[in-house]
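[1] Please work out how this folds:
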Amino acid sequence: MRASYASDPARARGRRVWEEESTFRSCYQRDRDRIIHASAFRRLKHKTQVFVEHEGDYYRTRLTHSIEVAQVARTIAGALGLNGELTEAVALAHDLGHTPFGHTGEDALHAMMQPYGGFDHNAQALRIVTSLERHYAAFDGLNLTWDTLEGIAKHNGPVTGDLPYALEEYDAAHDLELHTHASAEAQVAALSDDIAYNNHDLHDGLRAGLFTDADIMDLPLVGAAYMQVDTLYPDTDSYRRRHEALRRVFGVMVADVIDTSRALLEGSGAASAEDIRHLGRPVIAFSDQMWRDIREIRAFLFKHMYRAPSVMEKRAEVTQIVEDLFPLFLENPDMLPRHWAREIEQAAQDRTTLARMVCDYIAGMTDRFAYAEHARLIG
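    Have a look, this model is predicted:
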C-alpha cells in the first residue's frame, strides 16, 4: 500500500516540454525507461568506480553500481510505501555525470575547469538529461518530469550557496526549488548509493588484494557477519564465506535504513510529498549508531583502498591524461566531434562556453576512450 507522503504520478509536476501521457506507463516509468535507453547510461559500463576499466572484468563499473543502487532503492521504497518507479529513476540517473576514471577524473576535470565555473558530477548529470542527450525531435535532453529532475539535482539534500554552473543555468530556466529537500524517493536513492558502494568497495578491495578478510574482521558489522557465517557454514570455502558475510552486512544496513526511516516518516506528520519537501530535515536516514559504523568502514577504505599505493599510482596516470587532453581540445576545438561544428563556431568568441563544451566532451568519455584518445593525440 502506497503511503500518503509517497510521490503520486497523477500529481507529478509535469515536463518542461509538454507531452501527451502514455496510456500504459506512468510518467515515472517513462522517465526510468528514457534513462535506461540514454547513451550516457550505456557509457557507464566502461566507467569505473575505483579501478580503471581494463584492470579486471569483475570490478564494479558505474553501470553495475547504478543497477545495484536501484535494486537497494526499490527494496527500501517498497518497504516504506514509497513510489518505486521514481526511486528507481533517480537511482539509475545519479551517476550519469561522472567522468572517466571515477572520482580521480572528476577531481582533475574540476581543477581544469576552475577558471570556468568548476565541475560537479551531480550538476553534470542534470546537464546530460536536460541538454546533452539529443535523440528526440521535439526537445534536447530526455524531457524528464520535474520530480525526477529534482531528485537528480538534490538527492543529497538542499543545494545552496555557490551553485555549479550547470545547475545554476538550468535552475534559472526551470525552478527546481533547490533550497528544499527532495522527495522521500530521492532521499532513498541517496542512501542506497551509500549502502551499495560501501559494500561493493569492500568486496572489490578484497578481490584486488589491497587487504584481506582478516584485515576487516575488526570493522563494525563486518566481523559479526563473518562470525555468523563461520557458525552456520564452518566448512565453506573462502570465496563463499566472504560473499555470505558481505551480503549480511548489506542486509543489516538496509534493515537499519528501513527501521529508522519508518519512524522518522511516521513522526513527521507529513501527509504528502510536498510536506516531505518542506519539513526542513531528511526523513530517510541511518540510525546514529549505523552512521558511526559506516564512517569507520569508510575510514578503513580510504586508507587501505582509495589511497593504496597501487591506486595512487594509477590516479597520477589518469590525472595526467585529463590534464593533457583538456588544454589540447581547448586550443584546438576542431578536434572536437564534427557534429558539434556549429556550436563550436558559435562558441569561438567565448572561451568559457568553449571550455564547457570541452568539459562535456571529456566528462562523457569512457575510460578506454580517454586512454585511446590520449595515445592517438599525444602518444
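[2] Please count neighbours and contacts with C-alpha atoms only from this point.
    Noted.
[3] Work out for me the element Ala111 sits within.
    Assessed by DSSP states H and E, Ala111 sits inside helix 102-112.
[4] residues in contact with that helix?
    Here helix 102-112 makes contact (CA atoms under 8 Å, 6 or more residues apart in numbering) with 47-50, 98-100, 118-121, 315, 318-319, 322-323, 326, 359, 363.
[5] Just the ones of those in helices?
    Among the contacts of helix 102-112, the residues falling in helices (DSSP state H) are 121, 315, 318-319, 322-323, 326, 359, 363.
[6] And the residues you listed, which of them are buried?
    Among those, those classed as buried by 16 or more other CA atoms under 10 Å are 121, 315, 318-319, 322, 326, 359, 363.
[7] what about the helices in the stretch 151-300 of the chain?
    165-173, 184-208, 222-232, 238-268, 273-277, 288-301 (DSSP state H, counting those that start in this stretch).
[8] helices or strands next to the third one in the packing?
    Meaning helix 222-232. helix 238-268 (3 or more CA pairs under 8 Å, 6 or more residues apart in numbering; DSSP states H and E).
[9] Tell me which residues of the helix it packs on come out buried.
    Within helix 238-268, the residues that count as buried by 16+ other CA under 10 Å are 241-242, 244-250, 252-254, 256-262, 264-265.
[10] same check, this time on stretch 14-30
    14-15, 26-30.
[11] What's the end-to-end length of it?
    12 Å (CA to CA, to the nearest Å).
[12] can you list contacts of it?
    Looking at what lies outside stretch 14-30 - CA under 8 Å, 6+ apart - the contacts are 9, 12, 85-86, 89, 139, 143-148, 174.
[13] Same check on stretch 262-278?
    Contacts of stretch 262-278 (CA under 8 Å, 6+ apart): 4-7, 80, 180-184, 279, 283-284.
[14] Second input sequence below; structure requested for side-by-side comparison:
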Amino acid sequence: MSVGMAAPRAPCACDPDRSRGRLFSEPPSKTRSPFRRDCDRVIHSTAFRRLKHKTQVFVFHEGDHYRTRLTHSLEVAQIARALARQFGLDEDLTETLALAHDLGHPPFGHAGERALDACLKTHGGFNHNAQSLRVVTSLEHRYPEFDGLNLTWESLEGIVKHNGPLTDRAGAPIGDYREHGGIPFVIADFVKTYDLELWSFASLEAQVAAIADDIAYDAHDIDDGLRAGLFNVDDLKAMPLTAEMIAAIDRHYPRLDQDRRGAELVRELISYLIGAVASEARRRLDLAGPQSADDVRRHGRPLIAFSPGVAEAEAGIKAFLKQHMYRHKWVMRVMGEAEQIVFDLFTRYHQSPYDLPPEWLEGAAHESETARARRIGNFIAGMTDRFALTEHQRLFDSTPELR
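    Below is the predicted model:
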C-alpha cells in the first residue's frame, strides 16, 4: 500500500461506537462521533488557544517564523493522521490526542516546567502530562454540568499514557515514574474515580500520536535551529542519517541556497521517519495479530515504534539538538531568565495571594498550604509567555527581555 492511501478499518482500532464513554453521561451527538466531538472540544478550549503564545524552544517575540506549542501541535496532528490513515485507525481520536498532548505545558517550555516543578517540590511537583489531564478534567470551565471537557475514556487514556504505561499490573510505578517520586498526584487522584488502567499500553491511536510528536519536534527543531543560526546544514553531516540525505540533496540540487537546502532536508527527514514507523509497525502488527483495541493494550510492548536501527539514528538527532540547540549558551541564558520569572511569580503569589485575579481566590480562604501552592501552580501553568512577562512587569520593578 502506498504511503498516502487509507487502509480499511483495522479490527484493533478504537471504535467510536464502542467507546467506554464519559465520566459524566451525555446524550450522543446527532452529527459527530464521540471521538470527533472530543477533538472539537479540544480545538475550542481556552487552553488550546493559549498554545499560540507558549514557547516551543524560542520565546514568542523572537520571531514570527519559529514554532510555538500551537504550531507544533498542528504538525504533530498532521503526521499522526497520515500514519493513522495507513493503519486504518480512528483519525479523529488520533487527532484529539495529537492536539491535546501539550495542553498542560506552562509558559517558556521546559524551562517553565522545571521552575514550576521546583516551586511545587514539597507539594507533589509539576508534570506537564499530568497537567494536561487536569486541564481537560477540571480547569476548563465551559460547560454548565461539569468542569473540564468531559472527554471519552479513550481520549483521557491516550493523554495520560502519552509516554506508555505508568505502573506495572500490581500498581507499582515503572520507568521514570519509579525514579522520580511515583505517579503524579493529579493522575493518581483521578484514577481513583475513573480507572484509566495505568498498567496497560494505550491504543494504537495514542501510540501513533506519541511517535508523531517525536517526528515533529526532531524535524522542526532542526528547522528552527537552522533559522536561528545555531548551526548550519553542513553541521548535520555529523550524523550518518542526515549526512546521507544532505549528500543526496546536493547531488540533485547542486546550486540550492541554504534556506531551501535546509527545508528540503527537513522534508526528507519527516518522510523517512514516517516511512520507517510504518514499516516497523506493520511488522509488529503482523507478528502480534491484535484483533481488538484491548489486545493492543495487553500486548506488553508498543506496536507503533521505530526499528532498533532507526531508533538509534533518531536518538542521535536528539543528542545533536541537545548539544547544539537546547544547551546553546544563548538559549540557556534566555531560558535561565525565563525560569527566574516563574520563580518570581510563584513566590509573589504565595506571599501575596491577593495579587491573583479574584476568580482564582474563590474558595481559597481555608485551604491547606498544599492546596494553595497547587492553585498558584495551576494559574501560572495556564499563562502564555506574553502574559507571564506582563504579570512580572506589573509586580516587579525589573523584568528580563528574554532576548
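[15] How alike are these chains, TM-score-wise?
    Laid over one another, the chains give 0.98 as their TM-score (TM-score structural alignment, normalised by the length of structure 1), with 377 aligned residues with a CA RMSD of 1.0 Å.
[16] ok so, going back, quick check, nearest of the ones in helices among the contacts of helix 102-112 of structure 1 to Asp215 of structure 1?
    Arg315 (23.9 Å; CA to CA).
[17] so who does the closest one touch?
    Thr104 are the contacts of Arg315 of structure 1 under CA under 8 Å, 6+ apart.
[18] His110 of structure 2 versus the residue mapped onto it from structure 2, what's the distance?
    Counting by TM-score structural alignment, Arg315 of structure 1 lines up with Met335 in structure 2. Separation of Met335 of structure 2 from His110 of structure 2 (CA to CA) stands at 9 Å.
[19] burial count for Ala84 of structure 2?
    Neighbour count for Ala84 of structure 2, taken as other CA atoms under 10 Å: 28.
[20] swap in Leu149 of structure 1?
    Quick note: Leu149 of structure 1 (other CA under 10 Å) scores 25 neighbours.
[21] I figured it hits Arg127, correct?
    No: look at Leu149 of structure 1 against Arg127 with CA atoms under 8 Å: they stay out of range, at 10.1 Å.
[22] residues shared between the contacts of the two?
    With CA under 8 Å, 6+ apart as the test, Leu149 of structure 1 and Arg127 reach no residue in common.
[23] Show me what Asp324 of structure 1 aligns to in structure 2.
    By TM-score structural alignment, Asp324 of structure 1 lines up with Asp344.
[24] er, Tyr59 of structure 1 I mean
    So, by TM-score structural alignment, Tyr59 of structure 1 is matched to Tyr66.
[25] In structure 2, point out the residues matching stretch 268-280 of structure 1.
    Here stretch 268-280 of structure 1 aligns to structure 2 at residues 288-300, judged by TM-score structural alignment.
[26] Next, the distance between the ends of the matching stretch.
    First residue to last in stretch 288-300 of structure 2 (CA to CA) measures 11 Å.
[27] List the buried residues for that stretch?
    So for stretch 288-300 of structure 2, counting by 16+ other CA under 10 Å, buried means 290, 293-294, 296-297.
[28] How far off centre is it?
    In terms of CA atoms, centre = their mean, to the nearest Å, the centre of stretch 288-300 of structure 2 is found 24 Å from the chain centre.
[29] cool, stretch 54-74 of structure 1 as well?
    11 Å.
[30] Now that stretch: buried residues?
    Neighbour-count burial for stretch 54-74 of structure 1 [16+ other CA under 10 Å]: 59-74.
[31] And the contacts of it?
    41-49, 51, 53, 84-85, 87-89, 91-95, 188-189, 192-193, 195-197, 200, 204, 254, 368.
[32] Filter those residues down to the buried ones, PyMOL style.
    With 16+ other CA under 10 Å as the burial test, the buried ones among these are selected in PyMOL as follows:
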select buried, resi 41+43+44+45+46+47+48+49+51+53+84+85+87+88+89+91+92+93+94+95+188+189+192+193+195+196+197+200+204+254+368
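[33] What's the match for Ile222 of structure 2 in structure 1?
    In structure 1, Ile222 of structure 2 lands on Leu202 (TM-score structural alignment).
[34] That match: neighbour count?
    23.
[35] which residue sits closest to it in space, ignoring its chain neighbours?
    Distances taken as CA to CA, 6 or more residues apart in numbering place Leu301 nearest to Leu202 of structure 1, at 7.3 Å, with adjacent residues excluded.
[36] what residue of structure 2 matches up with that neighbour?
    Aligned counterpart of Leu301 of structure 1 in structure 2: Leu321 (TM-score structural alignment).
[37] how much space is there between its match and Leu269 of structure 2?
    For Leu321 of structure 2 relative to Leu269 of structure 2 (CA to CA), the value is 14 Å.
[38] Please apply the same query to Leu23 of structure 2.
    40 Å.
[39] hmm, back to that, how about the helix holding Ala111 of structure 1, aligned to which bit of structure 2?
    Counting by TM-score structural alignment, helix 102-112 of structure 1 lines up with residues 109-119 of structure 2.
[40] next one: stretch 219-237 of structure 1
    Against structure 2, stretch 219-237 of structure 1 falls on residues 239-257 (TM-score structural alignment).
[41] So what touches that stretch?
    By CA under 8 Å, 6+ apart, stretch 239-257 of structure 2 touches 233-234, 236-237, 261, 264-265, 268-269, 313, 316-317.
[42] returning to what we had before: just the buried members of the contacts of stretch 14-30 of structure 1?
    Counted by 16+ other CA under 10 Å, the contacts of stretch 14-30 of structure 1 give 9, 85-86, 89, 143-148 as buried.
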